[in-house]
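**Q** Whatever this is, show me its structure:
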Amino acid sequence: MRYKFLFISILIMIGNTLFAQNWVNVKDTESFSKWQDFVLEIKETYAPDGRDVYLSVYDNDSQEGEYIIETSSTDILTYIQDQKKASGLPFTVKLLPDDNLKGHVKGLINLSVANLRTRPSHSAEMATQTLLGTPVDVLKKLGGYYLIRTPEGYLAYVDHYGVELKTENELNDWSTSERAIFIADYGHAYKEADVESSRVSDLVLGNILMVVEKNGAYWRLKYPDGREGFVKSSQLTDYNDWKAMIKPEADGVLEVAKRMVGVPYLWGGTSIKGVDCSGFTKTSYFMNGLIIPRDASQQYRQGEELDVMTNGDLDVKKAIDNLKKGDLIFFSASKETNPRQPITHVAIYMDNGEFIHAAGIVRINSFDPAADNYDSQSLTIVGARRYLGNENFIASHALEDKQGY
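**A** Coordinates of the predicted model:
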């Protein structure tokens, strides 16, 4: 078991480096070498995590010996401009979103579950997923892919079938229209108000569509790209009513989490079709009105730190006393070999030492060695965080305050 999770941690570290791969792309590396430390310092200071800040450096083809720094960070733009005034640096900053998008810098996910990649290629690793109706920022186009930023600030590439580009005004029209959210686990939209008719697409928990007409047993709904389909009304609820009803509370988070018991583990997965560990926690919180960070390591950096450890190891009694339902428990597969203890797994605490997590499948285990469902992976626990009940955290992560929702 321990070797299995060490292997997973290695994969995680490899995956994270893919975001930084080829971020410097210049032809004359010898001439560029004198600027290498400068751009590395920029990356370490302003863009240490390629999952949430885009940074690319390449030749300026119109001016020999000069370079373009392409980035999503206004901090990098300001820094380079200030430095350039002082010392005449050979860098020009191109701030995303790209002007070539011609104002279509917003988007709506157009598939029930869209796969987002670490690079603009179907063969690239899946970084995460987003659900139908999710509003995103569109930063640039590369071939048949778009670099997008999800509501939690995660950067990845989606193919053009997965996102419908919008202007700011068009996104506002969508977000102020009457919408419906799909509340069943799985289902379909049909060409006609009849399950025997042709299918428009599949649907999953959390999908959001525009309402065209409500008519008894079926609602006619519109996709971001204009397609229309009929969906059983029993599988839907009015989106605004749903938003008003949901609360960031532990019982609700655990109710969604338990609905996914038995769902298979899927690297990068964030839907009821398949989830990874942090996609599972993200989805459980999202369906209760909170948009939390995407990856386990990012989730670990936020919230209230909880006292569950003694001398570097989990203290079972202390943990049971101090944890509350809905708290997040974090693990490090390389805990015994790496002093940095990179976070490689996350679970949601239930009660009495039990937690629910995506590991192979979504399942319920205990960190109490005396329990029948004890999981030895508990030996790798390194900490816990609380989001619920934290007013500052909830205020800054509430779904209702995100543009497009």
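**Q** CA only for contacts and neighbour counts going forward, please
**A** OK.
**Q** For burial, what's the neighbour tally of the nearest residue to residue 151 once chain neighbours are set aside?
**A** The spatial neighbour of residue 151 that comes closest, neighbours along the chain excluded (C-alpha to C-alpha, 6 or more residues apart in numbering), is residue 136 at 6.2 Å. Residues contacting residue 136 under the criterion other C-alpha atoms under 10 Å number 27.
**Q** Give the buried residues for the helix or strand hosting residue 136.
**A** Assigned by DSSP states H and E, residue 136 belongs to strand 135-142. Of all the residues in strand 135-142, those buried under the rule 16 or more other C-alpha atoms under 10 Å are 135, 136, 137, 138, 139, 140, 141.
**Q** do stretch 231-238 as well
**A** 231, 232, 233, 235, 236, 237, 238.
**Q** Restricted to strands, list those.
**A** Among these, the members falling in strands are 231, 232, 236, 237, 238 (criterion: DSSP state E).
**Q** Can I get these in CSV including distance to residue 156?
**A** What follows is these, written out as CSV (distance: C-alpha to C-alpha, whole Å):
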residue, distance to residue 156
231, 30
232, 33
236, 29
237, 30
238, 30
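**Q** ok, of these, which one's closest to residue 182?
**A** Residue 182 lies nearest to residue 236 out of these, by C-alpha to C-alpha, at 4.7 Å.
**Q** so that closest one touches residue 180, yeah?
**A** Yes - in this structure, residue 236 sits in contact with residue 180. The criterion is C-alpha atoms under 8 Å, and the distance is 6.3 Å.
**Q** For the stretch 101-250 of the chain, which segments count as helices?
**A** Across the stretch 101-250 of the chain, reading from the start of the chain, the helices by DSSP state H, counting those that start in this stretch fall at 168-175, 239-245, 250-259.
**Q** Which stretch among these approaches residue 129 most closely?
**A** helix 250-259 (17.4 Å).
**Q** That closest one: which residues count as buried?
**A** Using 16+ other C-alpha under 10 Å as the burial criterion, the residues of helix 250-259 that qualify are 250, 252, 253, 254, 256, 257, 258.
**Q** Next, the structure of the following sequence, for comparison with the previous one:
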Amino acid sequence: MLSVVPMRAGTSDKAEIVTQLVFGECYEVVGREDNWLQLELAADGYRGWIDFKQHTPVSAAYYKEWKQAKHPRAMELLQFVSCADAPVPIGLGSYLPFFDGESIRVNEEQYPFRGTASDTAATASQAQVLEVARLFLKAPYLWGGKSILGIDCSGFTQQVFGICGYQLPRDAYQQVTHGEEVHFVTQAQPGDLAYFSNDEGRIIHVGIVLEGQKIMHAHGEVRIDTLDHNGIYNAGRKRYSHTLRIIKRISL
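**A** This is a model prediction of the structure:
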């Protein structure tokens, strides 16, 4: 079991990282080529390739049980899961499968965990969404990243809403299909998702709306900038960095 595993577009260590497999996630192996396994993630259906040496097999029964359950997430920037050979460091947003308050379960093995976990029984509020989002501030940008040590724009929003109990798809152009449209930026509320497009109209960026016409998004780092009807204005660079396309509201 590892903290974070890169999932790649192809069967090479040089291939593009398309997403990351974080601790506790479950997946199905759908293909194999040489020393590479093609995975489909149980949570969002995303596909990519990992080095077979980073594969942790689970039983078919465990996989089915995992898919049917709601799993808490780690709520601290860094904690440890106690394993027999060495403690495994895990970061914010990692899955805690079948956590009972003292330990997690992988297959039939129990592993002690003494950190803080999210509450899967409670419905998150918009205020809690913002509270979770702020935990990621200053996380460096990483294409395909989903961890506190490297995250991209849609990985950031997926992790924040996932911790709060709502499963978004992986990429921004997929996430935009969720929620109800907010027609004017002046009607946006904290916790709404704002989407941005390129010159061809393709959704390429996403961020979380804050109070006071601000937005939190992953751009170089997880940061806060100004949001208006044109898009995201970067005061430090004195220019717009992204063009606003649409705002959506997720009902948690």
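**Q** Kindly reformat the helices of the stretch 101-250 of the first structure as JSON lines containing distance to residue 317 of the first structure.
**A** JSON lines is the format used below for the helices of the stretch 101-250 of the first structure (distance: least, C-alpha to C-alpha, whole Å):
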{"stretch": "helix 168-175", "distance to residue 317 of the first structure": "47"}
{"stretch": "helix 239-245", "distance to residue 317 of the first structure": "36"}
{"stretch": "helix 250-259", "distance to residue 317 of the first structure": "21"}
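**Q** between those helices, which one is nearest to residue 125 of the first structure?
**A** Residue 125 of the first structure lies closest, by C-alpha to C-alpha, to one member of the helices of the stretch 101-250 of the first structure: helix 250-259, at 25.5 Å.
**Q** what range in the second structure matches that closest one?
**A** Residues 126-135 of the second structure are where helix 250-259 of the first structure lands when matched by TM-score structural alignment.
**Q** returning to that earlier point: now tabulate the buried residues of stretch 231-238 of the first structure in JSON lines and tack on distance to residue 79 of the first structure.
**A** Output for these, formatted as JSON lines (distance: C-alpha to C-alpha, whole Å):
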{"residue": "231", "distance to residue 79 of the first structure": "51"}
{"residue": "232", "distance to residue 79 of the first structure": "54"}
{"residue": "233", "distance to residue 79 of the first structure": "53"}
{"residue": "235", "distance to residue 79 of the first structure": "51"}
{"residue": "236", "distance to residue 79 of the first structure": "48"}
{"residue": "237", "distance to residue 79 of the first structure": "48"}
{"residue": "238", "distance to residue 79 of the first structure": "46"}
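**Q** what residue of the second structure takes the place of residue 201 of the first structure?
**A** Under the alignment by TM-score structural alignment, residue 201 of the first structure pairs with residue 88 in the second structure.
**Q** Give me the neighbour count for the nearest residue to residue 192 of the first structure once chain neighbours are set aside.
**A** Residue nearest to residue 192 of the first structure in three dimensions, not counting chain neighbours: residue 230, with 5.9 Å by C-alpha to C-alpha, 6+ apart. When neighbours are defined as other C-alpha under 10 Å, residue 230 of the first structure has 26 of them.
**Q** In this structure residue 230 of the first structure contacts residue 189, no?
**A** Yes - counting by C-alpha under 8 Å, a contact exists between residue 230 of the first structure and residue 189, whose distance comes to 5.2 Å.
**Q** so how far does stretch 1-10 of the second structure reach from one end to the other?
**A** The separation between the terminal residues of stretch 1-10 of the second structure, taken as C-alpha to C-alpha, to the nearest Å, is 22 Å.
**Q** So for it, what gets flagged as buried?
**A** By neighbour count on 16+ other C-alpha under 10 Å, the buried set for stretch 1-10 of the second structure is 3, 4, 5, 6, 7, 8, 9, 10.
**Q** again with stretch 31-45 of the second structure
**A** Taking 16+ other C-alpha under 10 Å as the basis for neighbour counts, the residues of stretch 31-45 of the second structure that come out buried are 36, 37, 38, 39, 40, 41, 42, 43.
**Q** Could you do stretch 66-86 of the second structure as well?
**A** 66, 70, 71, 72, 73, 74, 75, 76, 79, 80, 81, 82.
**Q** cool, stretch 329-346 of the first structure as well?
**A** Along stretch 329-346 of the first structure, these residues count as buried under the neighbour rule (16+ other C-alpha under 10 Å): 329-335, 341-346.
**Q** State the pair within these that is farthest apart.
**A** In those, two members sit farther apart than any others by C-alpha to C-alpha. They are 329 and 334, at 15.9 Å.
**Q** how close does the residue most central in space within the second structure get to residue 38 of the second structure?
**A** The residue at the geometric middle of the second structure, judged as the C-alpha nearest the mean C-alpha position with C-alpha atoms, centre = their mean, is residue 159 (2.7 Å). The span separating residue 159 of the second structure from residue 38 of the second structure equals 22 Å under the rule C-alpha to C-alpha.
**Q** With residue 181 of the second structure instead?
**A** Distance, residue 181 of the second structure to residue 38 of the second structure, using C-alpha to C-alpha: 35 Å.
**Q** For residue 395 of the first structure, state which of the buried residues of stretch 329-346 of the first structure is nearest.
**A** When these are compared for distance to residue 395 of the first structure (C-alpha to C-alpha), residue 329 comes out closest, at 21.9 Å.
**Q** how close does the closest residue to residue 91 of the second structure other than its chain neighbours get to residue 149 of the second structure?
**A** Nearest non-adjacent residue to residue 91 of the second structure, counting by C-alpha to C-alpha, 6+ apart: residue 78, 4.6 Å away. Distance of residue 78 of the second structure to residue 149 of the second structure, computed by C-alpha to C-alpha: 10 Å.
**Q** do residue 68 of the second structure as well
**A** From residue 68 of the second structure across to residue 149 of the second structure, the span is 29 Å (C-alpha to C-alpha).
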